[in-house]
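Peer 1: Predicted model, plus sequence, below.
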Amino acid sequence: MGARRPGRRRRGVRVTGPGDPGRQPADGPRRDRTGRRADGAREGRSGGARRPSRPPVDLPRLVAYEAIAAVHRDDAYANLVLPAMLREEGLTGRDAAFATELTYGTLRHTGTLDAIITDAAGRDVQRIDPPVRDALRIGAYQLLHTRVPAHAAVSSIVDLVRSVGPGATGFANAVLREITTRDHDGWVDKLAPSAETDPIGHLALAYSHPQWIVRAFAEALGGDLGETARLLIEDNERPPVHLCARPGLADPVELADEVGGAPGAFSPYAVYLSGGAPGELPAVAQGRAHVQDEGSQLVANALAGAPLDGPDGRWLDLCAGPGGKAGLLGALAAQRGARLTAVEVAEHRARLVAQATSGLPVTVLNTDGRTVGADPKLPEGHFDRVLVDAPCTGLGSLRRRPESRWRRQPADLPPLTRLQRELLTAALRAVRPGGLVAYVTCSPHTVETHVTVTEAARRCGFPVDFVDARPLLPAGMPGLGDGPTVQLWPHRHGTDAMFLAVLRRG
């Protein structure tokens, strides 16, 4: 065996270099949801008193542990804290990819991993000390979902537990070795309810989604459990990065060549990336493109391209933060001599909208979209095209936000659907007679889609007609249903599960 690379010391933990067997942060700083240190201290490896050294722990696994711990301990967002940690540690290439896979994979599969750990440990996973619990989750994910040899996965996690939960190494070793006695399918066969007697429960454990979400997906898919399973499988895959080449500022074919990507399948502005850091691309930094799921591009473009009689120069985005759809609509408006008013109630998100639409014919208002008619800048019956990208549960983008499936609860629905109806009603008041409103959610839950649209149209007090949205999407796009609304799906279209309804005010 070759000589071990010299360890580094950080926050009282001895850290080996990438690829070596390990390290961990029981004493690491708490972080907020954005990845900033909660104590306000600057990042760095120097300064402050030294704690006693601890056993070395593999750096990529430690970073994954720190990110997962921040998600569970501090209610952080993995897609924000993990990149900050990778930068801080200088992890790149295969080591960064491994840390990313461990973090996102463990978070996506937490429900099933917890059921397996509970059985292997002989005690409920919630009774296990949180640091040890998170380490065991990472270990179980490695054993069941990666090609890491079992002995290496067990050894590395025992080293991690030795740092984060002294005294629990024997317990962790026993639990992980019990997990090695079956593969993933074997554990599902043992623990999942019968697919015949409890199909929703079976799918929930087999594909690691809460039962209420599986039930909502199945309902939106017309009760087709086979297709529901395909959706759940796709939800657990790493999603591609989509760019939007801004009309008039970038050609998608040329942008694809520039960034080493490929033109999208459906949106005329989409470019697919295989990976990397899209925020560092010159095209994004220069405002010629922005990161945006292809489904979001399609629904925004559908509103902009829908046939409209009469004037067409006053557009409104009623829930504009953080600015992706406003950026695309603003670029389209610039080509057509129109102007977009972008409304965002949260001040920090309104600033993001202003940054995203800089140089475009866009006016940003930091106000509540429900104030149409009461705010002189949002008069009734004034706008020609209105987008309502309503706040929602986000069930359509679970593949991009791995922890959100475990955070959302059915109790979240009533206040959200009430807000959605109020915003859509305000949009219908804001649009002129004959004008168009596009209602969009990144959720396929029928209560947030069909029920919200139907109720708002019924209660608004004036005639509203549904426009068939299917012709507003690219010709030949499969699986768009019977209309007049459209539901996009990850497993059908490779997009987030975006819902689109287009209404015309009478």
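Peer 2: All right, it came through fine.

Peer 1: CA only for contacts and neighbour counts going forward, please
Peer 2: OK.

Peer 1: Now find how far off-centre the lengthiest helix in the chain is within its chain.
Peer 2: In the chain, with assignment by DSSP state H, the single longest helix is helix 413-430. Chain-centre distance of helix 413-430: 23 Å, with C-alpha atoms, centre = their mean, to the nearest Å.

Peer 1: Next secondary structure element downstream of it?
Peer 2: Of the helices and strands lying after helix 413-430 in sequence (DSSP states H and E), the nearest is strand 431-441.

Peer 1: Pull the residues that contact that following strand.
Peer 2: Contact with strand 431-441 is made by 299, 303, 308-310, 380-392, 394, 424, 427-428, 448-449, 453, 498-506, as judged by C-alpha atoms under 8 Å, 6 or more residues apart in numbering.

Peer 1: follow-up on the earlier one: quick check: angle from the longest helix of the chain to strand 431-441?
Peer 2: Going by axes from the mean of the first three to the mean of the last three C-alpha atoms, to 10 degrees, helix 413-430 is angled at 150 degrees with respect to strand 431-441.

Peer 1: Show only the entries of the contacts of strand 431-441 found in strands.
Peer 2: Counted as lying in strands by DSSP state E, out of the contacts of strand 431-441, are 383-389, 499-505.

Peer 1: Quick check, V132 in contact with G167.
Peer 2: No. Using C-alpha atoms under 8 Å, V132 is not in contact with G167, being 10.3 Å away.

Peer 1: who touches L82 in this structure?
Peer 2: G35, V63, A64, A67, T100.

Peer 1: list the helices and strands the helix or strand in which R351 is found packs on?
Peer 2: R351 belongs to helix 347-356 when elements are defined using DSSP H and E. Packing partners of helix 347-356 (3 or more C-alpha pairs under 8 Å, 6 or more residues apart in numbering; DSSP states H and E): helix 324-336, strand 362-365.

Peer 1: Could you list every helix and strand in contact with the shortest one?
Peer 2: Spelled out, that is strand 362-365. With contacts taken as 3+ C-alpha pairs under 8 Å, 6+ apart, strand 362-365 sits against strand 339-343, helix 347-356.

Peer 1: then this one, side by side with the first:
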Amino acid sequence: MRHPQPRIDVDVPRLAALEVLKAVRVDDAYANLVLPAVIQHYRLEPRDAAFTTELASGTLRLRGTYDAVLAACIDRPLRKVEAKVLDALRLGSHQLLSMRVPAHAAISTTVNLVHARSSTGAAGFANAVLRRVAVKPLDAWLEELTADAAPGRYAEIAFSHPRWVIDELRRALGSEELPALLAADNVAPRVTLVARPGLAERDELPGTPTPFSRHGVVLDGGSPAEVPAVAEGRAGVQDEGSQLVAQLLADVPLEGDGPDATWVDLCAGPGGKAALLAGLAAQRGARLVAVERQHHRARLVARNLARTGGAVLTADGTRPPLPPGSVDRVLVDAPCTGLGALRRRPEARWRRRPDDLLTLVLLQRALVGAALDLLRPGGVALYATCSPVRAETEEVVSSVLGQRDDVELVDVGALLSHVPDAAGPLAGTVQLWPHRHGTDAMFMAVLRKR
């Protein structure tokens, strides 16, 4: 006679967080895009949804730190631990070391997760490991693990960044401010809203006006979806740095006797900047054309432009189906490593590899070249990356300037003079930083067709 298996009580918010980690690991998903769907799937109430968000996002941010702690508590390499069990151990470690969760609750709920998703033996293993983790607070673990560590290894453990990422950020910023930047990458960003011109006014959005963008507010609390203007598509969620990108492109003066009628967003997906640009263009009687290569992202762009107007073309931005010399303003918000947005997309630090840089840089140069070919004389192109890595910022711009004699770099410092300490690596360019400006680390350079 087979005995019935005992029922395992699984905590649903923690199960939801585990599903997010699985999607990131297996499907290369972005946590901030997966979280809303997972929360909806499990029908989490606001309090539980907030717990799941902090648990999943916080675990991803501090994964490097927790892996160092777990390695000290496990008698085998972490790569030999079953992947889903390791995900659960990281979640348990975050609760024990960085959240106000009682140790017994953090351990028992994690063990139940492992039991339900793996096996009884794995659950016993998880119980033993987490009891070792719980012996010390995080500060004591860091002191022990970094006591004899070299400076690079110390930063890896204490700030939870891969070594190559730390090296690239040091090269871009210098050593003095590096700890402040690394620490800022591990702080959950505030929710920032943008009022789309012609559809909403900033005054109608709840929150504190953004210090640099004239279109944004920092949400004081609650869900953005509960804001009427957001629900109606008249406003959206957008980092202040991204707002400044669109604002700067609209503000740069053109030269020559040509019109100011056609604007292009050459890498438009998912459409946040395109929506702001379309509103700004419409106020001047201009029209935005949004180009996006991937079909599913082009659909997101179309959804964002539903209220602001503008055309959407599903096409390769390096070969846009538009006549050369026919465009007045172009945005190249190029695909990049995303190392400037680690607050919002913490998993990017673990997903990206140094070898990605070459492929991305070649694409970035090709996109800038295509944008410049579209411009009429006197027109401008804004090259932006959500990365401060110098290979993706100044070196791309310098390469383009060295290969073409029909363009010049525009000094845009005066247009953003209200943003302090934002000088970029090339004179006239702009570099924002999380620890200085509370934004993503956006780089901006404007090129004008001679």
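Peer 2: Now that the structure is in, tell me what you want to look at. Note that the coordinates shown come from a computational prediction; the quantities given were computed from them, not determined experimentally.

Peer 1: which residue numbers in structure 2 go with the helix holding R351 of structure 1?
Peer 2: Using TM-score structural alignment, helix 347-356 of structure 1 corresponds to residues 295-304 of structure 2.

Peer 1: quick one: the strands in the stretch 51-200 of structure 2?
Peer 2: Shown for the stretch 51-200 of structure 2, the strands assigned by DSSP state E, counting those that start in this stretch span residues 192-195.

Peer 1: And the residue nearest to the spatial centre of structure 2, how close does it get to A184 of structure 2?
Peer 2: The centre of structure 2 sits closest to A341, judged by C-alpha atoms, centre = their mean, with a distance of 3.6 Å. The gap separating A341 of structure 2 from A184 of structure 2 is 11 Å, by C-alpha to C-alpha, to the nearest Å.

Peer 1: likewise R365 of structure 2?
Peer 2: For R365 of structure 2, the distance to A184 of structure 2 (C-alpha to C-alpha) stands at 30 Å.

Peer 1: and what of E204 of structure 2?
Peer 2: With C-alpha to C-alpha as the criterion, E204 of structure 2 and A184 of structure 2 are 30 Å apart.

Peer 1: Comparing those two, which residue is more hemmed in?
Peer 2: Shown here are E204 of structure 2 and A184; by other C-alpha atoms under 10 Å, A184 has more neighbours (19 against 12).

Peer 1: Can you tell me, leaving aside adjacent residues, what's nearest to the more buried one?
Peer 2: The spatial neighbour of A184 of structure 2 that comes closest, neighbours along the chain excluded (C-alpha to C-alpha, 6 or more residues apart in numbering), is H435 at 5.5 Å.

Peer 1: Counterpart of the one you found over in structure 1?
Peer 2: H435 of structure 2 maps onto H491 in structure 1, with residues paired by TM-score structural alignment.

Peer 1: before we move on, what about V361 of structure 2?
Peer 2: Per TM-score structural alignment, the equivalent position to V361 of structure 2 in structure 1 is T417.

Peer 1: What's the match for T385 of structure 2 in structure 1?
Peer 2: Matched to structure 1 by TM-score structural alignment, T385 of structure 2 sits across from T441.

Peer 1: correction: R14 of structure 2
Peer 2: Mapped onto structure 1 by TM-score structural alignment, R14 of structure 2 lines up with R61.

Peer 1: Next, find the distance separating the nearest residue to its match once chain neighbours are set aside from E178 of structure 1.
Peer 2: Once flanking residues are discounted, R61 of structure 1 sits nearest to A99: 6.0 Å by C-alpha to C-alpha, 6+ apart. A99 of structure 1 sits 24 Å away from E178 of structure 1, going by C-alpha to C-alpha.

Peer 1: Looking at those two, which is more packed in?
Peer 2: Using other C-alpha under 10 Å as the criterion, A99 of structure 1 and E178 rank with A99 on top: 23 against 15.

Peer 1: counterpart of that one in structure 2?
Peer 2: Checking TM-score structural alignment: A99 of structure 1 goes with T52.

Peer 1: Let me see the contact set for that match.
Peer 2: Going by C-alpha under 8 Å, 6+ apart, T52 of structure 2 touches P13, R14, A16, A17, I39.

Peer 1: Across to structure 1, which of those hold up?
Peer 2: Mapping those onto structure 1 (both residues aligned by TM-score structural alignment, their matches' C-alpha atoms under 8 Å) leaves P13, R14, A16, A17 still in contact.

Peer 1: I figured the last one hits L60, correct?
Peer 2: No. Proximity of A17 of structure 2 to L60 does not meet the contact threshold set by C-alpha under 8 Å, at 10.5 Å.
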